[in-house]
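> Below are the sequence and a predicted model; questions follow.
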Amino acid sequence: MAQLGFFLGALGGLLSVAFGAFGAHALRDRLDAYSLGVFETAVQYQFYHSLALLIAGLLLIQFPASMLLKSSVVLFVLGILVFSGSLYILSLSGVRWWGAVTPLGGLAFIAAWACMATAGWQLLGS
């Protein structure tokens, strides 16, 4: 799971930079200000949580049995897919109901951070 978290974090960072550049250059003149802002939010959250995945992967090297860290990896990946994915679809398609899916990804992010915080309290505080 450590290797997977690290790999997916690095891949997510790579894609964040690529999507950010795509948005800044290819979409700037094709999307309205609202849709471009939504796209940029998706990139920003994907990047932040890709870094969190890298951290979780590194922590799992030190604490491979931590179910909380493993859970945080799964929840960060789920959050990126659902939160950022729904915003990418919303911004590119204009189909507004995708915005109703986004908070589910936000809940996954919150749960992932809660797992990481609890793991930190348990593993690093002892």
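Here it is on my side, so go on.
> alpha carbons only for contacts and neighbour counts from here, please
Will do.
> which helices and strands sit right next to the helix or strand harbouring residue 34?
Counting by DSSP states H and E, the element that carries residue 34 is helix 33-62. Contacts defined by 3 or more Cα pairs under 8 Å, 6 or more residues apart in numbering; DSSP states H and E place helix 33-62 against helix 2-25, helix 67-79, helix 85-93.
> TSV for those, including distance to residue 57?
Shown next, in TSV, are the helices and strands packed on helix 33-62 (distance: least, Cα to Cα, whole Å):
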stretch	distance to residue 57
helix 2-25	4
helix 67-79	7
helix 85-93	22
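> Of the ones you listed, which stretch is the most buried?
Across the helices and strands packed on helix 33-62, averaging neighbours per residue (mean count of other Cα atoms under 10 Å) puts helix 67-79 on top, at a mean of 23.
> dump the residue contacts of the residue nearest to the spatial centre of the chain.
Central residue of the chain (Cα atoms, centre = their mean): residue 80, 3.2 Å from the mean position. Residue 80 makes contacts with 45-46, 49, 105, 109, as judged by Cα atoms under 8 Å, 6 or more residues apart in numbering.
> go on, residue 42?
Going by Cα under 8 Å, 6+ apart, residue 42 touches 83-85, 87-88.
> In addition, the following structure is provided for comparison:
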Amino acid sequence: MSARLILQLAAFLGALGVGIGAFGAHGLRPMLEAAGRFDTFETAVRYQFYHTLALAAVGVLLAARPELRGLGLTAGLWLGGMVLFCGSLFALCFTGYTKLGAVAPIGGLLFIAGWISLLVAARQL
């Protein structure tokens, strides 16, 4: 994955995170609280932002040091984590389908694998 693509994805996911977070905090809060899902929603938004910021940092690092090819793997793992972890929590909040919560740990493992991938890539510095 190229530095340009990583940074573009980070920019998109950051904008999406702001939009989803604001919509949830203002427009959907009563519905989320009534369903007992506001904390779940906040967790999904928070993890999306953490990993979006980290993704942007990886994009900048890869632009500066293109030989660190392992950073593309890091980005891919974090993207997969966002889709599975954050996506399943968002879907759970909006649908109430509790079996979607079983997907979140897989996304969490992808997040962890991404951080380990970053550790391995950083050893090349």
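Noted; the coordinates are in hand. Quantities reported herein were computed from a predicted structural model and do not represent experimental measurements.
> right, and the helices and strands packed on helix 33-62 of the first structure - which one's nearest residue 118 of the first structure?
Nearest to residue 118 of the first structure among those is helix 67-79 (7.3 Å), distances taken as Cα to Cα.
> Please work out which residues of the second structure line up with that closest one.
Mapped onto the second structure using TM-score structural alignment, helix 67-79 of the first structure covers residues 69-81.
> residues in contact with the equivalent of residue 107 of the first structure over in the second structure?
Matched to the second structure by TM-score structural alignment, residue 107 of the first structure sits across from residue 109. Applying Cα under 8 Å, 6+ apart to residue 109 of the second structure gives the contacts residue 81.
> For residue 87 of the first structure, give its distance to residue 8 of the first structure.
According to Cα to Cα, to the nearest Å, residue 87 of the first structure and residue 8 of the first structure sit 19 Å apart.
> And for residue 79 of the first structure?
Noted for residue 79 of the first structure: a distance of 13 Å to residue 8 of the first structure, by Cα to Cα.
> Residue 120 of the first structure now?
Residue 120 of the first structure is 21 Å from residue 8 of the first structure, by Cα to Cα.
> quick one on the thing from earlier: assign a three-state SS to the match of residue 107 of the first structure, would you?
Put simply, residue 109 of the second structure is helix when judged by DSSP: H, G, I helix; E, B strand; the rest coil.
> For it, give its distance to residue 79 of the second structure.
12 Å.
> Tell me which residue of the first structure lines up with residue 123 of the second structure.
By TM-score structural alignment, residue 123 of the second structure lines up with residue 121.
> Pull the contacting residues for that match.
Neighbours of residue 121 of the first structure in contact, by Cα under 8 Å, 6+ apart: none.
> Check the secondary structure at it for me.
Once three-state DSSP is applied, residue 121 of the first structure turns out helix.
> Quick check: the helix holding residue 34 of the first structure compared with the second structure, mean distance?
Compared with the second structure after the fit, helix 33-62 of the first structure shows a mean deviation of 0.9 Å (mean Cα distance after the TM-score superposition for the first structure).
> Tell me the buried residues in that helix?
For helix 33-62 of the first structure, the buried set under the neighbour-count rule, 16 or more other Cα atoms under 10 Å, comprises 35-36, 38-47, 49-60.
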